[in-house]
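Participant: attaching a predicted model along with its sequence, questions to come.
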Amino acid sequence: MATTFRFSRASWSSSDPLNHPLNHPASFAVYLASRVIPHIIPMAHAILLGSTKAGQASAIERKANGLSPEYPEPLPQLDAATEAQVRAQLREIAAHLSFDVCAGEMALASCQPIPERPLPKLPGSASKIWINTSQYIAIERSFHSRDLAKFFYSLLELTISLIHEVAHAICFAVEPAEDVCEGNGFLGPEAACDEIGFEFESRLFGGVFGIQSARTASYYVNGCNCSRSELLGKAGFSEWPNAWIVNSYHARQDPVRTRRELSEEVVRWDVGLERVAEMFQESFWHCGSTRVDMQFPRLKRIWDDKSSEKVACESLCVENMDVDKVSDEDQDVDMVLEEIDGDSEDDDSDDEHLEHEEMEIEDLCYDSSEEEV
């Protein structure tokens, strides 16, 4: 997927190479996203397939009647020819996809269509993904303070935000470029909500990631039992569809539609810090021999199955975890952070890391010639 990251020329210059975005700790979220992106191809295929016969008139009619596009159920596996075709279409979408940062009280991220920039081979338009600067700040500060919990959970949060918004960008690309597409759709006949980003999250990771806020921290810093993380609350996943999330969208008048009434009960489970840190290592991705083995079942197992009490027991919660176990796990995670820290200081390693990212996203390009506001 060819992706261009555009940034202000003032933010980086050849005279200050250490300020290059690839040296920012948040670049590891791009690495993880590059590992996950290939596994959205079946879902992207369903969206592309479901929109091939949709024209301008049908799109206008749907919006007038308050309806959302309906896409078929993604196939479990695509043949080589179909996958190659989908990859080519995703490359076109990515070639016209730009990223920027935005401060303020906006959501963690958002995707907006650019109707004045229609795609050459698809009926929709280009898109722009906005990332809240708070995500970058959280990653940068926790990296320098070696706050392992906040660092890795924030990296995972940014990774999932990118995947979530890419899902909307695909919808914007396949619907007519006029002001009739909302970037959502029902993915499969069983989808209860048309919020396509959360549907991608749920199918990839088994649920929707979030940090349940609290007044106190639930994690230690770097294995030190006397110091708690700046991350207030607990990180985990919740089942989708989620009535609480849907209601929050309705409260701010976002156009999210449902097919049936959702249960008010929210099933949630925690994720272990060490397990999250493993995802940023090559060994995690090399241990699976097939797509299914490496991706969906493995990721769902890693986050642990939901127990009858509807909460997994592998949380790093201070109140319920043995002190020695917390210290041992944080030491393992600290080794991962030291490895990442060492990589960021080694020029040769940076070059290898950049080459690997270019291979995974296929044409990762930082365009310093184009300024963005």
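Facilitator: It's in.

Participant: going forward, measure contacts between C-alpha atoms and count neighbours the same way
Facilitator: OK.

Participant: excluding sequence neighbours, find me the nearest residue to Cys224.
Facilitator: The shortest distance from Cys224 to any non-neighbouring residue, by C-alpha to C-alpha, 6 or more residues apart in numbering, is to Ser327 (7.1 Å).

Participant: the one you found reaches Cys226, doesn't it?
Facilitator: No: counting by C-alpha atoms under 8 Å, Ser327 does not reach Cys226; the two are 11.2 Å apart.

Participant: with neighbour numbers in mind, choose between the two.
Facilitator: Neighbour totals were compared for Ser327 and Cys226, and Ser327 leads with 17 against 7 (other C-alpha atoms under 10 Å).

Participant: the more buried one sits in which helix or strand?
Facilitator: helix 323-345 (DSSP states H and E).

Participant: what's that helix packed up against?
Facilitator: Under the contact definition 3 or more C-alpha pairs under 8 Å, 6 or more residues apart in numbering; DSSP states H and E, helix 323-345 sits against helix 148-174, strand 224-228, helix 273-278, helix 347-361.

Participant: which of the ones you listed is buried the deepest?
Facilitator: By mean neighbour count, with neighbours taken as mean count of other C-alpha atoms under 10 Å, helix 148-174 ranks first of these at a mean of 25.

Participant: which element follows that one toward the C-terminus?
Facilitator: Sequence-wise, the next helix or strand downstream of helix 148-174 (DSSP H and E) is strand 186-187.

Participant: which secondary structure elements does that following strand contact?
Facilitator: With contacts taken as 3+ C-alpha pairs under 8 Å, 6+ apart, strand 186-187 sits against helix 41-51, strand 70-71, helix 196-205.

Participant: want to compare, so here's the second one:
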Amino acid sequence: MSSNNQVYPVIWNDQSPAETLRGHVLLIDQTRLPNEYAVVEINRYEDMARAIETMIVRGAPAIGVAAAYGVYLGARDIQTTDRGEFLAQLEPIAQRLRATRPTAVNLFWAIDRMVKTAHQTLGAVAYLKQTLLDTAKAINADDVQTCHQIGDHGLEALPASPDKLRLLTHCNAGALATAGYGTALGVVRSAWRDGRLERVYADETRPRLQGAKLTAWECVQEGIPVTVITDNMAAHCMQRGMIDAVVVGADRIAANGDAANKIGTYSVALIAKAHNIPFFVAAPLSTIDFAIADGAQIPIEERNPSEVHTVGETLLCPTGAEFYNPAFDVTPAALIKAIITEYGAIAPAALKDQLASKQVV
């Protein structure tokens, strides 16, 4: 699902103009990239929940968009014309989708917006269902626009010199992780568009290798120069003067600016600080959770240990060893130069004053 080399990982597809309410969602299966480009058709909310859990779709904004469509798919199959009964049956659907990934706040933001829309919309159940589909489509379209804004604000925030920048990123915060264009890779794309980018260095991002598999794939699709490095090479590259700035995404940002992102991000931030290299977090307003004061309150998902001890069908570790597999870590606000949102690049300490009033479910 691409157009003019742009990738769109979550797309609503109407089967026909006369059957709008029987459309479906198309997802790029990110577990098969970069070796195979495959599209999965999603018709039921339970299938969407499993797609989120198994990381067929991944990245906080993309998960939010997918979950919004998931709420609609569940709502579409509710068999009642009674509004009160419809709303009662909608809640377990929302709860199932909320349970898929605990860290990415965009998931909860999108589901809450869908549920709130359902409760605030008056009229017949059929009209309510159509309104939910329209809301999911709006969340989808808004995210693409937001990512373009983040990309352009991020370009303005990057160092003024050198003329051609070398940027390091960790994990994938690109078009595949959003509705399109990307957050951290949105900044990269805007820099490339305006002739300010020399090269992207992509951390491989163990254990699931999203940098090596997904970030590098996106860059190759668009002809953006990309060099993949192992996670433990970042310090060496900075020490040798190969990196001008770091730009990463986030799955949840606390009110004080602490940011949760893929495991290993905190290490990169510490290394950047040691080398006086600016470290930026790029994320939409929906990623900021003003309900929590700091990063200590962000729930950290732990995933299956097989992601650590096995690659493909190859066992890397001896039988009998134990494993720890947190999916995220939290980078303290003190290590972040700015958080780049659709409203501009903002110092972490100023988030609440500048953005809290704009947070609307």
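Facilitator: That came in fine, so what should we check first? Bear in mind that the values here come from a model prediction, so they are computed numbers and not experimental data.

Participant: TM-score of the superposition?
Facilitator: The TM-score (TM-score structural alignment, normalised by the length of the second structure) is 0.26; 155 aligned residues with a C-alpha RMSD of 6.7 Å.

Participant: any chance of the helices and strands packed on helix 323-345 of the first structure in CSV, with distance to Ile137 of the first structure too?
Facilitator: What follows is these, written out as CSV (distance: least, C-alpha to C-alpha, whole Å):
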stretch, distance to Ile137 of the first structure
helix 148-174, 10
strand 224-228, 19
helix 273-278, 19
helix 347-361, 22
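
Participant: between these, which one is closest to Glu92 of the first structure.
Facilitator: helix 148-174 (9.3 Å; C-alpha to C-alpha).

Participant: how far does stretch 216-235 of the second structure stretch from start to finish?
Facilitator: One end of stretch 216-235 of the second structure to the other measures 20 Å (C-alpha to C-alpha, to the nearest Å).

Participant: stretch 116-126 of the first structure too?
Facilitator: Distance between the two ends of stretch 116-126 of the first structure: 8 Å, counting by C-alpha to C-alpha.

Participant: over to stretch 53-60 of the second structure?
Facilitator: End-to-end distance of stretch 53-60 of the second structure: 12 Å, with C-alpha to C-alpha as the criterion.

Participant: the helices in the second structure, which residues?
Facilitator: 45-53, 60-76, 83-98, 105-120, 125-157, 184-193, 210, 216-222, 234-239, 265-274, 306-309, 351-355 (DSSP state H).

Participant: most tightly surrounded among those?
Facilitator: helix 60-76 (a mean of 29).

Participant: show me what that one is packed against.
Facilitator: Using 3+ C-alpha pairs under 8 Å, 6+ apart as the contact test, the elements touching helix 60-76 of the second structure are strand 10-13, helix 45-53, helix 83-98, helix 105-120, helix 125-157.

Participant: out of those, which gets nearest to Glu307 of the second structure?
Facilitator: Among these, helix 45-53 sits nearest to Glu307 of the second structure (C-alpha to C-alpha), with 13.8 Å.

Participant: who are the packing partners of the closest one?
Facilitator: helix 60-76, helix 83-98.

Participant: any chance of these in JSON lines, plus distance to Glu307 of the second structure?
Facilitator: What follows is those, written out as JSON lines (distance: least, C-alpha to C-alpha, whole Å):
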{"stretch": "helix 60-76", "distance to Glu307 of the second structure": "20"}
{"stretch": "helix 83-98", "distance to Glu307 of the second structure": "23"}
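
Participant: for the ones you listed, which one sits closest to Ile340 of the second structure?
Facilitator: Nearest to Ile340 of the second structure among these is helix 60-76 (14.5 Å), distances taken as C-alpha to C-alpha.

Participant: and the angle for the closest one with helix 105-120?
Facilitator: Orientation check (axes from the mean of the first three to the mean of the last three C-alpha atoms, to 10 degrees): helix 60-76 of the second structure against helix 105-120 gives 30 degrees.

Participant: quick one: helix 60-76 of the second structure to helix 125-157, angle?
Facilitator: 180 degrees.

Participant: angle of helix 60-76 of the second structure against helix 45-53?
Facilitator: Helix 60-76 of the second structure runs at 170 degrees relative to helix 45-53, counting by the same axes, to 10 degrees.

Participant: tell me what angle helix 60-76 of the second structure forms with helix 83-98.
Facilitator: Here the directions of helix 60-76 of the second structure and helix 83-98 differ by 150 degrees (the same axes, to 10 degrees).

Participant: what's the strand or helix carrying Ser213 of the first structure packed up against?
Facilitator: Using DSSP H and E, Ser213 of the first structure maps to strand 208-217. Strand 208-217 of the first structure sits against helix 148-174, helix 196-205, strand 232-238, with contacts defined as 3+ C-alpha pairs under 8 Å, 6+ apart.
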